[in-house]
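Peer 1: Build me a model:
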Amino acid sequence: MPKVVVLPGDGIGREIVPQAMRVVQAVIKDSPVKLEFEEHLVGGAAIDAVGKALPDETLKACLEADAVLLGAIGGPKWDTLPTAQRPEVAALLPLRKHLELYANIRPVRMLPALVHASTLKQEVIENVDMVVIRELTGGLYFGEKGRKDNPRSAYDVMVYNEDEINRIVRFGFETARKRSKKLCSVDKANVIETSRFWREVTLEVAKDYPDVELTHMYVDNAAMQLVRYPKQFDVIVTENMFGDILTDLASMLGGSIGMLASASLNGQKGLYEPAHGSAPDIAGKNLANPLATILSGALMLRYTFSLEQEAQAIEQAVEKVLNDGFRTGDLAQPGDKVLGTVEMGDKVLEALGSR
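Peer 2: Here you go, the predicted model:
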């Protein structure tokens, strides 16, 4: 039986993951594909329990599983630890590396019901529908880093090899080919040598995709264009740090970062998580928006288990709940029906049942 490892993690992760689990289990109830779910510790919760952010047992389970559903990692309680021991560094980055999750996919779609939830003007964001693909196992986050004395300094080294660029860019072209056949590669080739190399490799790969229109854009301009005229984009592909920044910016094109789901893939296995953090300021208060995690569950059904009908059912249920005027606090406008985390999960389940 296919196995899903469930990692609630820290902060609001322990509240939003159960809601996603309820929805996923409900939608596959009558499916011929049966899934086994197994929960494990990760992040700060694992540090508190066993002294290690990514316990060996958790890593082993993830390596053996078909998919991983993750909540959130980190919080101020562990911010004073040495960098290498902090939950985000000691758990999330190694997990991506060990699972070889090189491609992060973040769909960004403005649902009509949420057009007023964004801080951006309606005419700018309505009908936005794009995918941002971020390279996940190379670049600055994984390069050599350290400190020096006399004078005091710190350094982080950005390195990309040809194979790393080739596979993520090819993933971008394949994704674009299934959509509107438009791919924008984001780099900083006017300043950074790795970006110049990135562009060179991208142009070589493009020869295999003559049917896809390729454009290039510097990352600073891309950030500006995402808030100026986001509808120009369909598929964006970029390196690790640029993608980290641009996907958070793009979350506002969907109304709230609480709506942004993500999938991290290696071609066989996937790790699925909301794009937001652990939000310790609202943890334990039944205030968190579970929809990004629920939608991450839909991505899991689509990409790892090929359950397209079930994935669409979840997405349609979320859209129905929003169309009916129900919101969590991060999305609420005057007159909206504001729900807590559990109550929003209830409404999505109701919408699934009314199909």
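
Peer 1: only C-alpha atoms for contact and neighbour calcs from this point on.
Peer 2: Noted.

Peer 1: in the stretch 101-250 of the chain, which spans are strands?
Peer 2: 103-109, 129-135, 145-148, 153-156, 182-187, 213-218, 235-238 (DSSP state E, counting those that start in this stretch).

Peer 1: Next, the second sequence, to be compared with the first:
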Amino acid sequence: MTHRSLLILPGDGIGPEVMREVRRIVDWMGEKRGLVFDVEEDLVGGCAYDAHGAAISDATMARALEVDAVMLGAVGGPKWDGVPYDVRPEAGLLRLRKDMELFANLRPAKCFDALADFSSLKRELVEGLDILIVRELTGGVYFGEPKTITDLGDGQKRAIDTQVYDTFEIERIAAVAFELARVRANRVCSMEKRNVMKSGVLWNEVVTATHKARFADVELSHMLADAGGMQLVRAPKQFDVIVTDNLFGDMLSDVAAMLTGSLGMLPSASLGAPDPKTGRRRAMYEPVHGSAPDIAGKTLANPIACILSFAMALRYSFEAGAEADRLEAAVERVLTDGVRTPDIMGDSGGTPADTRQMGDAILAALDASM
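Peer 2: Predicted structure coming up:
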């Protein structure tokens, strides 16, 4: 029996609904596969603000730093639109990323064959699509200083955001991308804007040097980020792993998200650096979708993105790649069988399912895999 620690933060909106289905998968892994988790649940986002006056409490943050992995649902909603900026629900997510030093954001974009017709692109362009965007998460223009709005007088203002990257930040995110490519199709495309941005020049230089020094066995290509966005919607299957900075990663991963057919299908992982003594990485896993307050409490939410985020946790935090494969295969089996939450029902029909029923179907597929 293997025990691992897991902190679950369901959050707001549909977060608790989709996370309930993850909790059932967690329990199944313990009962049927001997992979037992010590699970705690706590608050983050608007619900934490209601309880503590902050989007995440110091005690919850301290626990997040101790556990093997954090599972987060979603944060935010119109209920908290008027709260002060520094305690808005999203501040809890940002503090988790910052305090846990989660610099590597992994966003897979995989198109299940059963959902290829739901993509915004033609089936032949996305059928079999399986790409991974590795986004630098703690640097760049979102965190660079100065970051100001200055009143210039005469009704004029000036806003400044600063794009900043140091060599070590680029080296470590490039290393993550190359390492992941080695267990995939062994190809990395680095995207930046070296033609107009000095940070892009440095990014290109450092990625190239890191490749030459440590990862020459991996195929490396470079592409300007705007061209990369165009190529993602022209011929997305040309890519395997894409590595890019915080701003471009934010945009390009959302473009890639729409190739798969539904935001309800997309997981993500955010990883820190390996501990020098234990090798353990701090890690947080979350679905890409938001809190969807318009359907919260109606059991309409698709739990698959959250369930697939747990599959990523099995793979990257719990050394359980075989169980991650089993869970992903169960999801694919259910989709092939035509089980559909409203977001992936479409015109072709299928077996309608609410949040709980989708969880039931995935658990049944897991049982059948034994």
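
Peer 1: Now the longest strand seen in structure 2: buried residues?
Peer 2: Secondary structure of structure 2 per DSSP state E: the longest strand is strand 2-11. Buried residues in strand 2-11 of structure 2, counted by 16 or more other Cα atoms under 10 Å: Ser5, Leu6, Leu7, Ile8, Leu9, Pro10, Gly11.

Peer 1: Tell me the one of these nearest Cys111 of structure 2?
Peer 2: Proximity of those to Cys111 of structure 2, judged by Cα to Cα, is greatest for Pro10, which lies at 25.9 Å.

Peer 1: how close does that closest one sit to Ala353 of structure 2?
Peer 2: Counting by Cα to Cα, to the nearest Å, the separation of Pro10 of structure 2 from Ala353 of structure 2 is 21 Å.

Peer 1: and Gly30 of structure 2, what pairs with it in structure 1?
Peer 2: By TM-score structural alignment, Gly30 of structure 2 lines up with Ile28 in structure 1.

Peer 1: Please verify my assumption that Leu246 of structure 1 contacts Ala223.
Peer 2: Yes - under the criterion of Cα atoms under 8 Å, Leu246 of structure 1 makes contact with Ala223 at 6.4 Å.

Peer 1: Tell me the buried residues in stretch 190-202 of structure 2?
Peer 2: Ser190, Met191, Glu192, Lys193, Arg194, Ser199, Gly200, Leu202.

Peer 1: I'd like these as TSV, with distance to Ser268 of structure 2 appended.
Peer 2: Supplementary listing: the buried residues of stretch 190-202 of structure 2 in TSV, determined by distance: Cα to Cα, whole Å:
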residue	distance to Ser268 of structure 2
Ser190	19
Met191	20
Glu192	21
Lys193	25
Arg194	27
Ser199	26
Gly200	25
Leu202	27
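
Peer 1: Among these, which one lies nearest to Phe318 of structure 2?
Peer 2: Ser190 (28.4 Å).

Peer 1: counterpart of the closest one in structure 1?
Peer 2: Per TM-score structural alignment, Ser190 of structure 2 is aligned with Ser185.

Peer 1: Against Tyr102 of structure 1, how distant is its match?
Peer 2: 16 Å.

Peer 1: same check, this time on Ala279 of structure 1
Peer 2: 26 Å.

Peer 1: Give me the more crowded residue out of these two.
Peer 2: Tyr102 (23 against 17; other Cα atoms under 10 Å).

Peer 1: what's the residue nearest to that one when sequence neighbours are not counted in contact with, if anything?
Peer 2: Excluding the flanking residues, the one nearest Tyr102 of structure 1 by Cα to Cα, 6 or more residues apart in numbering is Leu136, at 4.7 Å. Leu136 of structure 1 makes contact with Arg96, Leu101, Tyr102, Ala103, Asn104, Glu239, Asn240, Ser264, according to Cα atoms under 8 Å, 6 or more residues apart in numbering.

Peer 1: Fine by me, we can end here.
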